[in-house]
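Asker: next comes the sequence, and after it the predicted model I'd like to discuss.
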Amino acid sequence: MQAMVDKDKCIGCGLCPTICTQVFGMGEDGKAEVMCEGLGEEVQDSAQEARDGCPVDAISIEA
């Protein structure tokens, strides 16, 4: 699985790295970014929680 952040939609609220620090971080542009290649089983649930909590639906997770 791979997480992606749509930088055009992201408002930089910081929720995703708060929920899933192993996958998401905040870039120098103040917007979220994915910090790893692929999602291991141990982080899939929290990454999906971050996706579901994103107020602007900027996060997608694909197989």
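Answerer: Perfect, I can see it now.
Asker: going by C-alpha atoms from here, please, whenever you check contacts or count neighbours.
Answerer: Will do.
Asker: ok, longest helix in this protein?
Answerer: In terms of residue count, the longest helix belonging to the chain (DSSP state H) is helix 41-53.
Asker: quick one: list the elements packing against that helix.
Answerer: Under the contact criterion of 3 or more CA pairs under 8 Å, 6 or more residues apart in numbering; DSSP states H and E, helix 41-53 touches helix 15-19, strand 59-62.
Asker: ok, structure two:
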Amino acid sequence: MKLYVDQDLCISCGLCIDACPSVFSWNDEGKSVAIDGEVPADAENEAREALENCPTEAIKEA
């Protein structure tokens, strides 16, 4: 699974970072970004939880 964060939709709430800090982090503009590449197998459940709970649906599968 690969994920990305639509920067136009991200509202910097941090829910994804709280749910899955091994995949999501802050960029220089204060918005969330996903790691480049495949989500590690041991983080897939948390990453999917972040995707499903994003209030603006900014997290997408690549």
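Answerer: Great, that's in hand. Computed from a predicted model, the values in this text were never measured in an experiment.
Asker: tell me, the longest helix of the first structure lands on which residues of the second structure?
Answerer: Per TM-score structural alignment, the counterpart of helix 41-53 of the first structure in the second structure is residues 41-53.
Asker: ok, and what's touching stretch 31-48 of the second structure?
Answerer: 1-5, 7, 10-12, 14, 16-17, 19-20, 22-27 (CA atoms under 8 Å, 6 or more residues apart in numbering).
Asker: flag every buried residue along that stretch.
Answerer: Of all the residues in stretch 31-48 of the second structure, those buried under the rule 16 or more other CA atoms under 10 Å are 31-35, 39, 44, 46-48.
Asker: one more: stretch 46-61 of the first structure?
Answerer: 46-48, 50-51, 54, 58-60.
Asker: which SS class is Gly25 of the first structure?
Answerer: Secondary structure state of Gly25 of the first structure, per DSSP: H, G, I helix; E, B strand; the rest coil, is strand.
Asker: quick one, what contacts the spatially most central residue of the first structure?
Answerer: Residue closest to the average C-alpha location in the first structure (CA atoms, centre = their mean): Phe24, at 4.6 Å. Neighbouring residues of Phe24 of the first structure by CA under 8 Å, 6+ apart: 16-17, 32-36.
Asker: which of those show up in the second structure as well?
Answerer: Of those, the ones still in contact in the second structure (both residues aligned by TM-score structural alignment, their matches' CA atoms under 8 Å) are 16-17, 32-35.
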